[in-house]
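> here are the coordinates; sequence isn't available:
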């Protein structure tokens, strides 16, 4: 039996347009969570839309509206495994200031209840 791996949870938060999606996507790429060919595809598609610098953000920004507008609309989770660690990358963007906060919290609770405290 192999050595048990350490689990790491990463949460990325920050101000609007501070590069949360780009940083997270780049981290996933550097850790081997997505291949170079996919990043090159995102780079080409982003350049065609005049958003060439968004290639790493598109790792997590999957919705058409997110890509067209250059904003994150939905919560994203990404699990990746390295030779040493298992990592869950969780990105919640502008959650505290979002006008749709209750909807996002309900969705998070529905799909990933372990991330929220129990409701009384």
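Thanks, I have the structure now. Here the structure is a predicted model, which means the values were calculated and not measured.
> could you use CA atoms for every contact and neighbour count after this?
OK.
> okay, now residue 90: neighbour count?
Residues lying near residue 90 (other CA atoms under 10 Å) number 19.
> quick check: longest helix of the chain.
Looking across the chain with DSSP state H, the single longest helix is helix 36-48.
> for that one, what is the distance to the chain centroid?
Computed by CA atoms, centre = their mean, to the nearest Å, the chain-centroid distance of helix 36-48 equals 17 Å.
> list the buried ones in the helix or strand that comes right after it?
Downstream of helix 36-48, the next assigned helix or strand under DSSP states H and E is helix 64-69. Within helix 64-69, the residues that count as buried by 16 or more other CA atoms under 10 Å are 66-67.
> and the closest residue to residue 46 other than its chain neighbours, how many neighbours?
The shortest distance from residue 46 to any non-neighbouring residue, by CA to CA, 6 or more residues apart in numbering, is to residue 52 (4.8 Å). Close neighbours of residue 52, defined as other CA under 10 Å, add up to 14.
> and stretch 44-58, how far apart are its ends?
11 Å (CA to CA, to the nearest Å).
> got another one to weigh against that:
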């Protein structure tokens, strides 16, 4: 029987517009947590809204308002596994108007 995978829990917090969602979405993609086809779909949709650079952020920013405004409003949780780890990532909003959502989501 093989060794069980280690669980890694990550919460990404920081200032508004510091690239939390983009970095987190890119990490998920690079670790194999989302496929290239989906990223290409997000890239096309984001470009149609004039936000082509937001393709990785859209992995986690699902709400229409988040995509239109280009900010995270509510926490987003993503789970995936690699060959060695089970990973859970929480992307938290950075805008001061949504601090309550960040605190609730990370507790």
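Arrived safely. From a predicted model like this one, the values you see are computed outputs, not experimental measurements.
> so what does the longest helix of structure 1 touch, helix or strand wise?
Packing contacts for helix 36-48 of structure 1, counted by 3 or more CA pairs under 8 Å, 6 or more residues apart in numbering; DSSP states H and E, involve no helix or strand.
> thought the residue nearest to residue 46 of structure 1 was touching residue 43?
Yes - assessed by CA atoms under 8 Å, residue 52 of structure 1 is found in contact with residue 43 at 5.8 Å.
> what do the two both touch?
Shared contacts of residue 52 of structure 1 and residue 43, defined by CA atoms under 8 Å, 6 or more residues apart in numbering, are absent.
> OK, contacts around residue 66 of structure 1?
72-73.
> residue 56 of structure 1 versus that one, what's the distance?
For residue 66 of structure 1, the distance to residue 56 of structure 1 - CA to CA - is 13 Å.
> also residue 23 of structure 1?
For residue 23 of structure 1, the distance to residue 56 of structure 1 - CA to CA - is 7 Å.
> neighbour count: these two, which is higher?
residue 56 (25 against 14).
> which residues touch that one?
The contact partners of residue 56 of structure 1, taken as CA under 8 Å, 6+ apart, are 21-26, 29, 39, 42.
> ok so, going back, so which bit of structure 2 is the longest helix of structure 1 matched to?
The aligned range for helix 36-48 of structure 1 in structure 2 is 36-48, by sequence alignment.
> hang on, residue 29 of structure 1 packs against residue 37?
No - in this structure, residue 29 of structure 1 is not within contact of residue 37 by CA under 8 Å, at 10.8 Å.
> when the two are compared, which one has more neighbours?
residue 29 (17 against 9).
> list the contacts for residue 34 of structure 2?
Applying CA under 8 Å, 6+ apart, we find residue 34 of structure 2 in contact with residue 28.
> mind checking how far it is from residue 100 of structure 2?
Counting by CA to CA, the gap from residue 34 of structure 2 to residue 100 of structure 2 is 28 Å.
> secondary structure class for residue 18 of structure 2?
coil (DSSP: H, G, I helix; E, B strand; the rest coil).
> actually residue 79 of structure 2, sorry about that
strand.
> what sits against the residue nearest to residue 46 of structure 1?
Contact analysis of residue 52 of structure 1 by CA under 8 Å, 6+ apart lists 43-46.
> one more time with 10 Å, if that's ok
Residues near residue 52 of structure 1 by CA atoms under 10 Å, 6 or more residues apart in numbering: 42-46.
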